[in-house]
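In: next input, structure requested:
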Amino acid sequence: MTVRIGISGWRYAPWRGVFYPPGLVQRRELEHASRCFPSIELNGSFYSLQSPDSYSAWHDATPADFVFAVKGPRYITHLRRLRDIDKPMANFLASGLLRLRPKLGPLLWQLPPNFKFDAGLLDGFLGALPRDTEAALALARRRDIGLMRGRSALAIDRNRPLRHAIEVRHPSFCEPAFIELLRRHRVALVIADTAGTWPYLEDVTADFLYLRLHGDAELYVSGYSDDALTRWAQRIRRWSEGGEPADAVRVGGRAPKLARRDVYCYFDNDMKVHAPFDAQVLMDKLSLPAPCPAREDVAPITRQV
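Out: A predicted model of the protein is given here:
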């Protein structure tokens, strides 16, 4: 099994001199963060199409065994609301993410809070998602040529499987039909801790888990206590062993037990610089290498890079 604990994004001004060493130049922040965590959620792709050169640079700045999760565009999920998205999806897939090669991990699709469960619409969307990089490349070739001229990357080094996860924020998704739909399409339901702001479900719907920890007391702001991180470590360990916690919050039935499941977990409580340090503590509780200095050890660092 593979358990990857990481952070959502890496470029935050308040982190400089706190998580990042004083004097570290901005262009090397990813290089630093990717030596601390085995995975990072790339969220700039949510706000706008990135460039092939950017994806290539991100690939080259990170270690060989590093993995990016890539967040799908809000243009697809929030503006088009999953309708008439053939060209937007092709443009996204052509924009360079295939240049991440083996470092391309799960694709994250986040639906807006006012998006209600529509079984037919969601079934069509999930069924159209590419399940490997050859399928993604075939879709990418159907891009808007005018819009994407000079901004496309249409090549892969080899065929690799693709995974997808979906994060929902409307209570209408809290029903068994939604869980059954995800299991049929083998798409992971994001387990999202949002301080009670949006629905919380722990249904296992794929052969991997995708967790987003936004803060358990105040959304995007609060850090996690030692007890809370111990609890998350216990749950992650159980999921990675192919089972489920005895008190799992579910609206569907239990998932079939597997020998193992991969787990991806990202901290998104970045506003007060809690995310990287909470991630380090959780890694330690799971006996995963945590090579970066702890919060109390950061202040004396004066190394210039």
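
In: for the rest of this, base every contact and every neighbour count on C-alpha atoms.
Out: Fine.

In: quick one: the strands in the stretch 51-200 of the chain, in order.
Out: Per DSSP state E, counting those that start in this stretch, the stretch 51-200 of the chain has strands spanning 67-71, 104-110, 164-167, 188-193. These are given in chain order.

In: sequence B follows; please return its structure for comparison with A:
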Amino acid sequence: MIYLGCAGWSISRTYAAQLAGEGSHLQRYARQLTAVEINSSFYRPHRPASYTRWAGAVPPGFRFSVKLPRAISHERRLVDCAQALAEFFAQCTALGSALGCVLVQLPPSLAFEPLLVERFMADVRKVYPGPVALEARHPSWAEAGPLMEQLQVALVGADPARFALDAQPRGWSGLAYWRLHGSPRTYFSDYPSTWLQALAPQLLARAEAGAATWCIFDNTAGDAALGDALELQTLLGN
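Out: This is a model prediction of the structure:
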């Protein structure tokens, strides 16, 4: 299974006809794509009832990725956050089986510190046994692959890449997670068809190797993300 979607499920007028039909934006979106990333959880908490409602709006195979709150990743910087983690997971695990992954995006200034990561993941595992993808943005994380494999944490492959090895998913081989922010204009630019054509076999190769394979378009400032996801879906033959 390849989990393909966008950072959010809003449907612009440009693609309304392709995602037509009855229901909410989420219901219409989930009939076409297989995953979505909830970014709003980074900024504010959501009630468990909201997560339950969203899970009830999508087909059985659809999956959500939920972004860890910035209070944990950016304000506490992964330190002394056991209580905050417990509160977050008490909310988002209301998705039930529709919770496919948790995304941890780190601030660009947060360097790789193995002991810090081990302590943080020990706190995470007390409340959540499922898949975790980590988007690091400091160059020192180029060295983090072996520890992430040991901790069963995937390192996000990002575009635009910020440092050596950043363009490809690394770390735990059981999960491959691409986050595509748009290039050359981050959050705005769409991807050329030739770029998507080169990406499609990479996703298929990871999925065929047994990895839970995610591809999330975060170029959502306009409507590029949804167009890119729909085009890539066609290239994958889904």
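
In: that older thread, can the strands of the stretch 51-200 of the first structure go into CSV with extra columns for mean neighbour count?
Out: Below are those laid out as CSV (neighbours: other C-alpha atoms under 10 Å):
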stretch, mean neighbour count
strand 67-71, 24
strand 104-110, 21
strand 164-167, 22
strand 188-193, 24
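
In: how about JSON lines for these, with distance to E134 of the first structure added?
Out: What follows is those, written out as JSON lines (distance: least, C-alpha to C-alpha, whole Å):
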{"stretch": "strand 67-71", "distance to E134 of the first structure": "17"}
{"stretch": "strand 104-110", "distance to E134 of the first structure": "13"}
{"stretch": "strand 164-167", "distance to E134 of the first structure": "15"}
{"stretch": "strand 188-193", "distance to E134 of the first structure": "21"}
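
In: do you know how far the equivalent of W178 of the second structure over in the first structure is from E29 of the first structure?
Out: Per TM-score structural alignment, the equivalent position to W178 of the second structure in the first structure is L211. L211 of the first structure is 23 Å from E29 of the first structure, where distance means C-alpha to C-alpha, to the nearest Å.

In: what do we get in the first structure for A229 of the second structure?
Out: In the first structure, A229 of the second structure lands on A279 (TM-score structural alignment).

In: now do the SS call for its match.
Out: Recorded secondary structure, A279 of the first structure: helix (DSSP: H, G, I helix; E, B strand; the rest coil).

In: quick check, it in contact with N269.
Out: No - counting by C-alpha atoms under 8 Å, A279 of the first structure does not reach N269; the two are 10.2 Å apart.

In: by residue count, tell me the biggest helix in the first structure.
Out: Counting by DSSP state H, the longest helix found in the first structure is helix 226-240.

In: matching residues in the second structure for that helix?
Out: Using TM-score structural alignment, helix 226-240 of the first structure pairs with 193-207 in the second structure.

In: which position in the first structure aligns with I38 of the second structure?
Out: Aligned by TM-score structural alignment, I38 of the second structure pairs with L42 of the first structure.

In: for C101 of the second structure, same thing?
Out: Per TM-score structural alignment, C101 of the second structure is aligned with P106.

In: just L26 of the second structure next, same as before
Out: By TM-score structural alignment, L26 of the second structure lines up with L30.

In: so what's the residue count around that match?
Out: Counted by other C-alpha atoms under 10 Å, the residues lying close to L30 of the first structure total 18.

In: same thing with D123 of the first structure?
Out: As a measure of burial, D123 of the first structure has 15 neighbours, counting by other C-alpha under 10 Å.

In: which residues does stretch 9-16 of the second structure contact?
Out: For stretch 9-16 of the second structure, the external contacting residues (C-alpha atoms under 8 Å, 6 or more residues apart in numbering) are 19, 25-26, 29, 36, 223, 226-227.

In: now with 10 Å?
Out: Outside stretch 9-16 of the second structure, the residues within contact range by C-alpha atoms under 10 Å, 6 or more residues apart in numbering are 17-20, 24-30, 33, 35-38, 220, 222-224, 226-227, 230.

In: right, I'll call it a day here.
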